[in-house]
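Enquirer: I'll drop the sequence and a predicted model, then ask my questions.
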Amino acid sequence: MLLIMLSVSKGQENVAIDEPGAVPVKCVACIEGKASRPSFRSTEIKTTAPLQLIVSDLSGPYEHAIGNYQYFMAVIDDYSRFVEVFLLKKKSEAADCLLHFINQMHIKFKNNGDYRVGKVRSDNGGEYTSALLENELNKLLIDHQLTVPYTPEQNGIAERFNRTEREKAKKMMFHANLPKKFWGEAVLYATYVSNRVVHSSTGAVPLERFQGCDLRSTSGLNDLRVFGCAAYVMIPSERRRKLDKNVENAIFVGVDKNTKAYRVYTTDGTMKRKIAVTFDEHYFPAKMDWKFSRDADVIYAVAPYAPETDDPFYSASGFPLPLLSFSSPAPSISGGDETEGDTTVSGGEEDSAVENIFGEPDEPDLSVVKNPVLSDLSDDDINPTSVLSVLLLQLS
């Protein structure tokens, strides 16, 4: 009789048989109870030139971003770790974006080494396995490598990038106190910066390694700014009057990769690309003044620049207040009847009112002028010269 001894202690999975010449068999119960995933070791041959291998992965869905985007797709060059990120509204747009990247790279390198995409690696998601994408890759003689299901390690470069950029974007939004709808802009700018700093795996700057250029000699780092900082956008002279502000308030959210213009978000809830922009990288409007409301797919921000100050004569517009405040009752600037409440302008346009200030208006009755800031001072304590100086400073 065969005496079967099941050895189920730690490290022993075989069934031992005391019959000479018997072949040990596996303990199925041990396998079922102890099976674990083996460690994954990459055996990939390293690439030696750009575009030999590009890897791609899709991340999402997320909350609707500005522009109604819900996904972002990364396309990474394995050799240089240069990354191109696309914002997508639907997964089905992934194939078109991937083909667009490939065609653009073939055009870019046609007269610069004539590099061409050799392999594309992605997961088995439906956005990467469409018949359209497979047919186009076959026409371009590109080998499409698909990873084994539930094995993200085979596409680890793209998987890790998506996680890292998502974390960067979150930290940037938290630091600037911006709503979640800015995640798309944050991901794009985080990628823009990542392409211009040294990568840990290559010890080189991805954009320099990809294009063979030196960013320091081409001023390629001068356009980097702190995400979410205050931006003051120059208003063209054709769109403003002589006494209007020269700039409009905005928030810096990135750099347009095609035009090299700054991407700014203005107080009227629109995204703009501008060249003439002045930045204050120590002031973040969303932390201080701007208030956001979510109406449909647009975020509106309304608040003036109001720096913190203990000066009682400092206004929200950033200019000192005059020492004399025309409160109720106060004379009309145009010399009309006195009205209750704020000063009114009647009998002409804005420009005529300004002319009246520097002309010879009716002499105001200073006995009705009240100043809450200087209410404790007597008339003898007020210096008329200083009053005029401050008023002219505000109007200059």
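Expert: Perfect, thanks for sending it.
Enquirer: make it CA atoms for all contacts and neighbour counts henceforth
Expert: OK.
Enquirer: tell me which stretches of the stretch 51-200 of the chain form helices.
Expert: 94-108, 131-139, 156-176, 183-194 (DSSP state H, counting those that start in this stretch).
Enquirer: got JSON lines for those helices, with distance to V253 and mean neighbour count too?
Expert: As requested, those are exported to JSON lines (distance: least, C-alpha to C-alpha, whole Å; neighbours: other C-alpha atoms under 10 Å):
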{"stretch": "helix 94-108", "distance to V253": "23", "mean neighbour count": "16"}
{"stretch": "helix 131-139", "distance to V253": "33", "mean neighbour count": "13"}
{"stretch": "helix 156-176", "distance to V253": "10", "mean neighbour count": "18"}
{"stretch": "helix 183-194", "distance to V253": "6", "mean neighbour count": "22"}
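Enquirer: who wins for proximity to K257 among those helices?
Expert: For K257, the closest of those is helix 183-194, at 8.1 Å, according to C-alpha to C-alpha.
Enquirer: can you list contacts of the following helix or strand past the closest one?
Expert: Next helix or strand after helix 183-194 toward the C-terminus (DSSP states H and E): helix 206-211. Outside helix 206-211, the residues that touch it by C-alpha atoms under 8 Å, 6 or more residues apart in numbering are 50, 79-82, 194-199, 213-215.
Enquirer: and the comparison structure, right after this:
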Amino acid sequence: MHRRLGHPSKDVLWQAQKHTEGFPPSIEFPKEDPICPGCTEGKMHNKAFLPSTLRATEPFELIHSDVKLFPIDSYHKYRYYILYYDDFTSNAWTVNLHNKSAAITATCQFLAMAKNQYGKQVKKWMSDAGGEYKSEAFDKMLKDEGIQILQSLPHTPQENGGAEQFNRTIMDKAEAMRHEVWLPESWWEFAVEHAVHLYNRTPVRRLKWCTPYEMLNGKAPSIKHLRIFGCGAYVFVPKDVRQNTLSRKSELMVYLRVAPGGHGVRFM
């Protein structure tokens, strides 16, 4: 389960057994943490960020946002992701971007999702003043939506603690999973997507060990569908895709994540 849930700590695993559906009840945890190659190679151990002094009292009241730049293009030629982190629920969303200018379109779609799916209007927006994507056009878009813009001081991203802490957590999780199964660096987009999916379904200490998913949706998440990132699986090949009647009916592929919307599974 440590690998299946994206390499969390033993405390988090113990809480996940109580706060999620589908966690095997018979699992016993070792007294000492065994050495995990994925954690050893993929996790960072930087100085902890101070918690943000701002705290929301309802979902979507305060969104922390940041853009993460990667040193290489991903499999689908993405170079960035933009983060949306809800302060009240700790639920997070990321959208992969080909360039920084795509952040405006992605954010408009995020705001529309908050309104249409949850009936919520974002009220405050916290970001790094020296961030990757800040522009007059972006600020105007937020102001036109009636959103109050809050910014951390330049070179002090710790003030935007929610986004900074999430970025560190999600990259620790994504890199631990990717390194363990020896996937190429360009597959970071798949590791990040799956890491976010796992994060939202993992208990958080600040939420008194509730999951972000339950805080947002009002019910405990099911983890029955989860598999180890990067594991092999034989995938059925539909008849209309096969070349002829002698073609293989299944192919060995790599498990990446549950497809967006929860319908189906993504393989490569």
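Expert: Everything's here; your move. Not measured: the values here are computed from a predicted model.
Enquirer: report the TM-score for the pair.
Expert: Superposed pair, TM-score by TM-score structural alignment, normalised by the length of the second structure: 0.75. Supporting alignment: 218 aligned residues with a C-alpha RMSD of 2.0 Å.
Enquirer: hang on, the earlier thing: make JSON lines from the helices of the stretch 51-200 of the first structure and add distance to K260 of the first structure to it.
Expert: Converted to JSON lines, these look like this (distance: least, C-alpha to C-alpha, whole Å):
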{"stretch": "helix 94-108", "distance to K260 of the first structure": "17"}
{"stretch": "helix 131-139", "distance to K260 of the first structure": "31"}
{"stretch": "helix 156-176", "distance to K260 of the first structure": "21"}
{"stretch": "helix 183-194", "distance to K260 of the first structure": "11"}
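Enquirer: how about these, which one is nearest S122 of the first structure?
Expert: Nearest to S122 of the first structure among the helices of the stretch 51-200 of the first structure is helix 156-176; the distance by C-alpha to C-alpha comes to 8.5 Å.
Enquirer: what range in the second structure does that closest one sit on?
Expert: Aligned by TM-score structural alignment, helix 156-176 of the first structure falls on residues 161-181 of the second structure.
Enquirer: residues contacting S74 of the second structure?
Expert: Contacts of S74 of the second structure by C-alpha under 8 Å, 6+ apart are E185, S186, W187, W188, E189.
Enquirer: of these, which are still contacts in the first structure?
Expert: Using both residues aligned by TM-score structural alignment, their matches' C-alpha atoms under 8 Å, the first structure keeps these contacts from the contacts of S74 of the second structure: E185, S186, W187, W188, E189.
Enquirer: ok so, going back, just the buried residues from the contacts of helix 206-211 of the first structure, in ChimeraX please.
Expert: Selecting only the buried entries of the contacts of helix 206-211 of the first structure in ChimeraX, with 16 or more other C-alpha atoms under 10 Å as the criterion:
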select :50,79,80,81,82,194,195,196,197
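Enquirer: tell me which stretches of the stretch 1-150 of the first structure form strands.
Expert: Counting by DSSP state E, counting those that start in this stretch, the stretch 1-150 of the first structure has strands at residues 4-6, 14-17, 25-26, 53-59, 71-77, 83-88, 119-122, 143-146.
Enquirer: reformat these as CSV; add distance to S389 of the first structure.
Expert: What follows is these, written out as CSV (distance: least, C-alpha to C-alpha, whole Å):
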stretch, distance to S389 of the first structure
strand 4-6, 101
strand 14-17, 98
strand 25-26, 97
strand 53-59, 59
strand 71-77, 56
strand 83-88, 54
strand 119-122, 69
strand 143-146, 74
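Enquirer: just send those strands back as TSV, with mean neighbour count and distance to C229 of the first structure too.
Expert: Output for the strands of the stretch 1-150 of the first structure, formatted as TSV (neighbours: other C-alpha atoms under 10 Å; distance: least, C-alpha to C-alpha, whole Å):
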stretch	mean neighbour count	distance to C229 of the first structure
strand 4-6	12	69
strand 14-17	17	65
strand 25-26	12	64
strand 53-59	23	27
strand 71-77	23	24
strand 83-88	20	23
strand 119-122	21	36
strand 143-146	16	42
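Enquirer: what's near enough to touch L243 of the first structure?
Expert: Counting by C-alpha under 8 Å, 6+ apart, L243 of the first structure touches no other residue.
Enquirer: for E350 of the first structure, grab the count of nearby residues.
Expert: If you count neighbours by other C-alpha atoms under 10 Å, E350 of the first structure ends up with 10.
Enquirer: closest one to V233 of the first structure among the strands of the stretch 1-150 of the first structure?
Expert: Proximity to V233 of the first structure (C-alpha to C-alpha) singles out strand 83-88 among the strands of the stretch 1-150 of the first structure, at 25.6 Å.
Enquirer: give the aligned range of that closest one in the second structure.
Expert: So strand 83-88 of the first structure sits over residues 92-97 in the second structure, by TM-score structural alignment.
Enquirer: now that stretch on the first structure. Mean distance?
Expert: When the first structure is overlaid, stretch 92-97 of the second structure sits 0.9 Å from its aligned residues on average, using mean C-alpha distance after the TM-score superposition for the first structure.
Enquirer: picking that back up, now the kept ones among the contacts of S74 of the second structure as CSV including distance to Q165 of the second structure?
Expert: Below are these laid out as CSV (distance: C-alpha to C-alpha, whole Å):
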residue, distance to Q165 of the second structure
E185, 22
S186, 23
W187, 22
W188, 19
E189, 19
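Enquirer: ok, the residues you listed vs A233 of the second structure, which is closest?
Expert: Taking those together and measuring to A233 of the second structure by C-alpha to C-alpha, the closest member is W187, at 17.8 Å.
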